[in-house]
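> here's a sequence, model it:
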Amino acid sequence: MKPLNPGEPLLIGRYRLLAALGEGGMGRVLLGVSPDGRLVAVKQVHPGFAHDEGFRSRFRREVETSRMVSGAYTAAVMDADPDAATPWLASVFVSGPSLRQAIDAAGPLPPHSVRYLAAGLASALTEIHRVGLIHRDLKPSNVLLTDDGPRVIDFGIARAVEGDTELTHTGSIIGSPGFMSPEQAESRPITPASDMFSLGALLVMASTGQGPFTGASTPQTLYNVVHTHPDLRMVPPELRRLAGPCLAKNPAKRPTPAQLLDFLGPAAPTSAPWPHPVHAQIAQQKAEVNAFLARPAPSPALSQAPASRAGRKRRTAWVATGCAAAILAVSAGVALLSNQFSDGDPPAQTSAAAAPPPVDPLSPDRLRLVDPCTLLDEQSFSRYGTFDNGALPANLDNCAYLNFSDYSGLIGGITVAVQMFSEKGELDNVQGLDAVRSEKGDSCHITARNPVDPSLGIQAVAINKAPDRCQIAKEMLDVAIRTLRGTPKLYPMTPGSLLPVNLCTVANKEMLQSIVGPISTIDDEDGRGLHSCQWSATQDVNIGLSNSSSLIKGKEVDLNGVKAVETPEDGQTWACELAWHHRIGQRTSEMVHLQVLNSHENKESTCSKAEAIAKAIIPGLPKP
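From the prediction side, this is the model:
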């Protein structure tokens, strides 16, 4: 998700724009908010199509047909303006990665997830075909994975099944090589069975990581689609019975969506249909959307998208009365939107991670999700004995690995984000990263500079009387960084988890200043604390997340329905801490700690301010 470009219109139709989601061959997708507060994905079609009157006519017809599509597994079309200077369409915003992004992050889906995917896709095609549409471009980037199942998108620009007018020029193909049907590849007339062939190809890709016809080049892939048998060797047997019939070359031999659903039978209810890394992606994208929503809304009067052609006609008389500047402003707006789009294959509508490059494995956003107690494998350190790391520490950023069997009580620890990287110590290098080594007593610390944020460090510590403790620490850090760059195990993700959230985004500066006074700095503003943040003022405010299922002892308070414990501390500076459970789980629990430090007021005033801040931020936290 990217901010809007400077000078870019802030409104399209009646929708206030927040951010850019992605670009594709058909146009650009923007995150917007409707007047009633709903999130929408606004797709502006490629400006080149705006000059084709035939396209506008077909687009208008298909929008009207698409509005009849409903169902739990599609993103409904809400609004459109085929007559705008740049035609656009608004659909319900869906938060979740594309199928392609999910597989890139988590690898092939397990069989139960593929069956869940198959049921959702078949249900979506049932609705799309019911109103006389053929999707024509069912591919991995047009399937989004949400917390409660898949969503099929981009059917709003499909061609209605009527007449013989082509959406594109004669001889061109709508679809994606490797996922289109043989009849599409040969530019022959298609039926709804074409979408079922695409569904079969998607199931193979979901279960193996690659399509059944992938070749070394696009022409080779198209040849395979038309002439060769699908490669199902890596598909689990129970899934071959799903995908195989859909991939029949003869459309008449493919099952219908209803027949596929009958074969699947009732789906078992689940709150987590996908592997944990996919749910982590969903949670991360929701957090990024919330961050954009928390930004102050700009004045809509500052910038607005070009009006429809009908609206411009109604205002033609303004030029004769000396208001040519208004027309010039509209022309400038059109120029800003006339950029060419790439012909790649990104999601046409995705949430947070659609258009930007993949998240760097050492970035704070990724490190927040990593379980540090899984970074070191026992095999790599078997000569020292068996690590004991069964219990997660309260600090979610680090883990202690204990060994009492063979190596004099070795204690090893990994911290994935040291908040301030220090260059004091003996210089070293670990996995190509600058590192420093320091010893104190029986402990040796080696800290590598995080290349994504040079102020961050990734640290290993070995506490032992043996002379090779620094070598042990370096071995630990080497393994940890290699694991982080690969496919580290992530914390179990559940809907509404705070683990992916940058806690510096849960409170805005204006709100805090109204309670504690002027804010001078926001420490860890870029997430350097991973699971904590501090606002510095005459009264400092700290917020953090810990893994704890037991509340500390103190005074019970009610934060508008949320039970919390309040613990004032008396000293040179009054400190009042509030703690409450956001979520309690088996492997991880999430307790929020909010602390206000005050150097010149009494405990009642300090705790009153802590409660006011807590009541202000709780409604904006993800709902578990």
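
> contacts, neighbours, all on C-alpha from now
Fine.

> helices of the stretch 1-150 of the chain, start to end?
For the stretch 1-150 of the chain, the helices defined by DSSP state H, counting those that start in this stretch cover 53-66, 99-106, 111-130.

> go through the ones you listed and name the closest to His445.
Closest of these to His445 is helix 99-106, at 31.3 Å (criterion: C-alpha to C-alpha).

> output the contacting helices and strands for that closest one.
When contacts are defined as 3 or more C-alpha pairs under 8 Å, 6 or more residues apart in numbering; DSSP states H and E, helix 99-106 sits against strand 143-146, helix 276-293.

> minimum distance to Arg309: which of those has it?
helix 276-293 (31.1 Å).

> could I get the buried residue list for that closest one?
Judged by neighbour count (16 or more other C-alpha atoms under 10 Å), helix 276-293 contains these buried residues: 276-292.

> which residues sit against stretch 221-234?
Here stretch 221-234 makes contact (C-alpha atoms under 8 Å, 6 or more residues apart in numbering) with 177-178, 180-183, 185-186, 204, 208, 212-215, 240, 244, 247, 249.

> so which of these sit within helices?
182-183, 185, 204, 208, 240, 244 (DSSP state H).

> please identify which pair of the residues you listed lies farthest apart.
Longest distance between any two of the ones in helices among the contacts of stretch 221-234 is 24.7 Å, between Glu183 and Thr208; criterion C-alpha to C-alpha.

> output the helices of the stretch 1-150 of the chain in a markdown table; the columns should cover mean neighbour count and distance to Pro150.
Shown next, in a markdown table, are those (neighbours: other C-alpha atoms under 10 Å; distance: least, C-alpha to C-alpha, whole Å):
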| stretch | mean neighbour count | distance to Pro150 |
| --- | --- | --- |
| helix 53-66 | 18 | 18 |
| helix 99-106 | 21 | 9 |
| helix 111-130 | 21 | 6 |
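
> quick one: those helices as a markdown table, columns for distance to Ala258 too.
Listed next are these as a markdown table, based on distance: least, C-alpha to C-alpha, whole Å:
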| stretch | distance to Ala258 |
| --- | --- |
| helix 53-66 | 20 |
| helix 99-106 | 22 |
| helix 111-130 | 7 |
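
> name the nearest of the ones in helices among the contacts of stretch 221-234 relative to His51.
Among the ones in helices among the contacts of stretch 221-234, Ala185 lies closest to His51 (C-alpha to C-alpha), at 27.5 Å.

> can you give me the end-to-end span of stretch 265-285?
End-to-end distance of stretch 265-285 (C-alpha to C-alpha, to the nearest Å): 32 Å.

> just how off-centre is that stretch within its chain?
How far stretch 265-285 lies from its chain's middle: 13 Å, per C-alpha atoms, centre = their mean, to the nearest Å.

> equivalent analysis for stretch 203-214, please.
On C-alpha atoms, centre = their mean, the centre of stretch 203-214 falls 22 Å from the chain's centre.

> contacts for it next, please.
So stretch 203-214 is contacted by 99, 103, 107-111, 114, 117-118, 178-179, 201-202, 220-222, 224-225, 228, 230-232, 234-236, 239, 243 (C-alpha under 8 Å, 6+ apart).

> before we go on, could you also do this sequence so I can check it against the first one:
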Amino acid sequence: MKGLSSNDPRRLGRNRLIAVIGQGGMGRVLLGQAPSGRLLAVKQIHRPLARNTEFRERFRREVTASAQVTGAYTAAVVDSDTESERPWLATEYIPGPDLRTVIEETGPLSLGGMRLLAAGLAAALIEIHRAGLVHRDLKPANVLLTVDGPRVIDFGIARALEGDAQLTATGSVVGSPAYMSPEQAQGQPLGPAADVFSVGAILAMAATGDSPFSGTATPQVLYSVIHSAPDVSRVPPPLRDIVEHCLAKDPAQRPTPEQLLEAAGRIEAEPVWPGAVRDLVAGHRADSQWWTETTAKHARYEAQLADLRDRRRRTLRTAAAAVGALVFVAGTAFAAQEWAEQPGHAAPASDLSMAVTGEQWRTLDICALLENSLSPEFGARTGDFSNAILNSCGTTFTDSSGTEVAFELEIGSDDVMNDNLWKPSGEVAGWMPMFGLFTNERSCARTVVTQNRPLVSVELTAKTSETSGNGCPVAERGLRAVVNRLAVNPPRLSLPENSIRPLDPCALLDENLVSELVGPSVRRTVRPTSCHWSGDDYNLTLTLNEHVRPDRNSRNSAVQVDGATAYLQDSGGRICDLAYMARPTHDDQAEVVTISMGAWRDGVPDTCDRAERALSAVLPGLPK
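Next up is the predicted model:
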């Protein structure tokens, strides 16, 4: 998501708009919020379409029909205005990624995921067809994944774009060629069986990563849809028969949605998403929550600012009546201040929006960030740098009056969100809410949790030298300065080409191998320098970082893994840590790959064997 532009409305009907979700062929899709607090996906029609009388009439009919669709696997229509200058439609917001994005980022679904997808799509078709609608544009981008199953969106609305479903003079089609039925590709009348064909194509793509119909151009794909047998050879056998029946050329030979639902229920696999898919779903939910909280905070700030301006104006009017001759001077002063606050006049940028990537987090020079951010605010750095804990840096600054402030900056995980000690402070930095950990009057900690993935907390602790001082305003000023620097030009470490610091730890292990190592129902947690997988039987953590060389620890024993020397610290079988020194850096420090393998129960003897298998898979992906 991204913020609203100057051309986007702030309200549509009674609904407040929050952010931009995306843009499609019909219009712009916005994140909205109803007066009840319910989140909405608001589709506002493009101006050229809104000026088309025929389109307006079709859109009006489809909105009326779509409002009749209810069910657990569809997005319900909540509100609409088909008569305004730019018609719009608000549906229930589904906080999840679309199926196309999921397959691109995580690969084909597991058999359990396929069962959940097939059953959910069948249930959605039952509801859509019960309302007398045919979707006509079922495709992976119109299927959103939530924690408990898929959701079908844009049902029936696709028809508002059509005069009829046939090829244009340029060879393009209304719809998605790889997922439309043969009868739709030939411009024939459509019935419910056309949607079943689309579901079959979607299931084949989700199971293999590719469309079952070959072709690099629209005419080739359409020819395959109409005349060629679909390629389902890589679809898992328990699902292949279902897909083949859905993709029958003759609509009469395709199963009904009820039959498809029954067939999906016979697949012998637990209907759950893979761990990587659950991570993506959680990220989308966190993203929408962040935008909602941030927009509400900004609205309160704007209201306070408007109230302050009103009070200033009232003060000015009172002063003008009382002082008389001084009205010109006072008015000029206040007017100048008011003028400077109006849009369109240059002012220093503040509270900048931050979007740091995973690689930038991993290669961030934290000490340089601390000094470059805080020196302009708090005076010269007067202390040495100290790295008290991993991913942190501390030092002191002293201003011209001799006031000294000690700061500790830590770039860490998002665990602060799960810690009840951290409370909202009511302040923001870079549009992100600040959380506070109050220690004492002189010392205070403030943190923000980034909205992009991976989620990362930026924590700053300030301690003043004045015994009567309050460290919280200082920490808040400092954290805003740090966040602004991260938004503009974050300093990065100067690293050689063979450094492991820029690598994404999650990308070094294949998800299939991870499932073998930790057991089924894998859940993944992403950190800047580590990746954690938790399964039913084991948990695995892969960390890339710089610390004391493992060969300097007398408790470690050397082992050979694929011809490379690693260092083993066995904690009795239940937990096994395996460290590989990728690159010595300075003194006794080195860049180290650490594999930590743990079992959920005692009496499991092979944690070290599993750790060695994981390291063996990681080694080829490391720089030489």
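
> fetch the TM-score of the aligned pair.
Put the two chains on top of each other and the TM-score (TM-score structural alignment, normalised by the length of the first structure) is 0.52; 373 aligned residues with a C-alpha RMSD of 4.4 Å.

> quick revisit: now, of the contacts of stretch 221-234 of the first structure, which are buried?
177-178, 180-183, 185, 204, 208, 212-215, 240, 244, 247, 249.

> check the gap between the residue sitting nearest the centre point of the first structure and Ser532 of the first structure for me.
Most central in the first structure under C-alpha atoms, centre = their mean is Gln285, positioned 3.0 Å from the mean C-alpha point. Distance, Gln285 of the first structure to Ser532 of the first structure, using C-alpha to C-alpha: 19 Å.

> do the same with Leu167 of the first structure
Using C-alpha to C-alpha, one obtains 52 Å as the distance from Leu167 of the first structure to Ser532 of the first structure.

> likewise Ile613 of the first structure?
Taken as C-alpha to C-alpha, the span from Ile613 of the first structure to Ser532 of the first structure is 16 Å.

> one more: Val541 of the first structure?
Applying C-alpha to C-alpha to Val541 of the first structure and Ser532 of the first structure gives a distance of 11 Å.

> looking at these two, which one has more neighbours?
When neighbours are counted by other C-alpha atoms under 10 Å, Val541 of the first structure and Ser532 differ, and Val541 comes out ahead with 25 against 22.

> what's the helix or strand for the closest residue to the more buried one other than its chain neighbours?
What sits nearest to Val541 of the first structure in space, not counting adjacent residues and going by C-alpha to C-alpha, 6 or more residues apart in numbering, is Val596, at 4.7 Å. Using DSSP states H and E, Val596 of the first structure maps to strand 590-598.

> same for that strand, what does it pack against?
Checking 3+ C-alpha pairs under 8 Å, 6+ apart, strand 590-598 of the first structure ends up next to strand 539-546, strand 574-583, helix 603-617.

> quick one: which of these is nearest Val436 of the first structure?
strand 539-546 (27.8 Å).

> residues in contact with the closest one: which ones?
By C-alpha under 8 Å, 6+ apart, the list of residues contacting strand 539-546 of the first structure reads 394-396, 503, 516-517, 531-535, 589-599.

> hey, what's the angle from it to helix 603-617? Just curious.
60 degrees (axes from the mean of the first three to the mean of the last three C-alpha atoms, to 10 degrees).

> C-terminal to strand 539-546 of the first structure, what's the next element?
Counting by DSSP H and E, the next helix or strand C-terminal to strand 539-546 of the first structure is strand 555-559.

> now for that next one, which elements pack on it?
With contacts taken as 3+ C-alpha pairs under 8 Å, 6+ apart, strand 555-559 of the first structure sits against strand 562-569, helix 603-617.

> if we use 7 Å, what do you get?
Strand 555-559 of the first structure makes packing contacts with strand 562-569 when contacts are defined by 3 or more C-alpha pairs under 7 Å, 6 or more residues apart in numbering; DSSP states H and E.

> kindly name the residues of the second structure that line up with the strand it packs on.
Aligned using TM-score structural alignment, strand 562-569 of the first structure spans no residues in the second structure.

> show me which positions of that strand end up buried.
So for strand 562-569 of the first structure, counting by 16+ other C-alpha under 10 Å, buried means 564-568.

> just checking, what packs against it?
Partner elements for strand 562-569 of the first structure (3+ C-alpha pairs under 7 Å, 6+ apart): strand 555-559, strand 574-583.

> wait, which of the ones you listed is closest to Gly54 of the first structure?
That would be strand 574-583 among these, by C-alpha to C-alpha, at 54.1 Å.

> so what touches that closest one?
Contact with strand 574-583 of the first structure is made by 563-569, 589-599, 602-603, 606-607, 610, 624, as judged by C-alpha atoms under 7 Å, 6 or more residues apart in numbering.

> restricted to buried residues, select the residues you listed in PyMOL.
Filtering the contacts of strand 574-583 of the first structure down to the buried ones (16+ other C-alpha under 10 Å) takes a single PyMOL command:
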select buried, resi 564+565+566+567+568+589+590+591+592+593+594+595+596+597+598+603+606+607+610
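
> follow-up on the earlier one: quick one: closest of the helices and strands packed on strand 562-569 of the first structure to Tyr15 of the first structure.
Proximity to Tyr15 of the first structure (C-alpha to C-alpha) singles out strand 574-583 among these, at 32.8 Å.

> could you check how far the closest residue to Ala185 of the first structure other than its chain neighbours is from Ala119 of the first structure?
Of all residues not flanking Ala185 of the first structure in the chain, Leu222 sits nearest, at 6.4 Å (C-alpha to C-alpha, 6+ apart). Distance, Leu222 of the first structure to Ala119 of the first structure, using C-alpha to C-alpha: 27 Å.

> mind listing the strands for the stretch 351-500 of the first structure?
According to DSSP state E, counting those that start in this stretch, the stretch 351-500 of the first structure carries its strands in the segments 398-402, 411-418, 426-430, 433-440, 443-449, 457-463.

> and Phe155 of the first structure, which of those strands is closest to it?
Comparing the strands of the stretch 351-500 of the first structure by C-alpha to C-alpha, strand 411-418 comes nearest, at 42.7 Å.

> buried residues, the closest one. List them.
411-418.

> please apply the same query to stretch 537-546 of the first structure.
Buried, per 16+ other C-alpha under 10 Å, within stretch 537-546 of the first structure: 537, 539-546.

> now these in CSV, with distance to Leu498 of the first structure?
As requested, those are arranged in CSV below (distance: C-alpha to C-alpha, whole Å):
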residue, distance to Leu498 of the first structure
Ala537, 25
Gln539, 25
Asp540, 22
Val541, 19
Asn542, 16
Ile543, 12
Gly544, 10
Leu545, 8
Ser546, 10
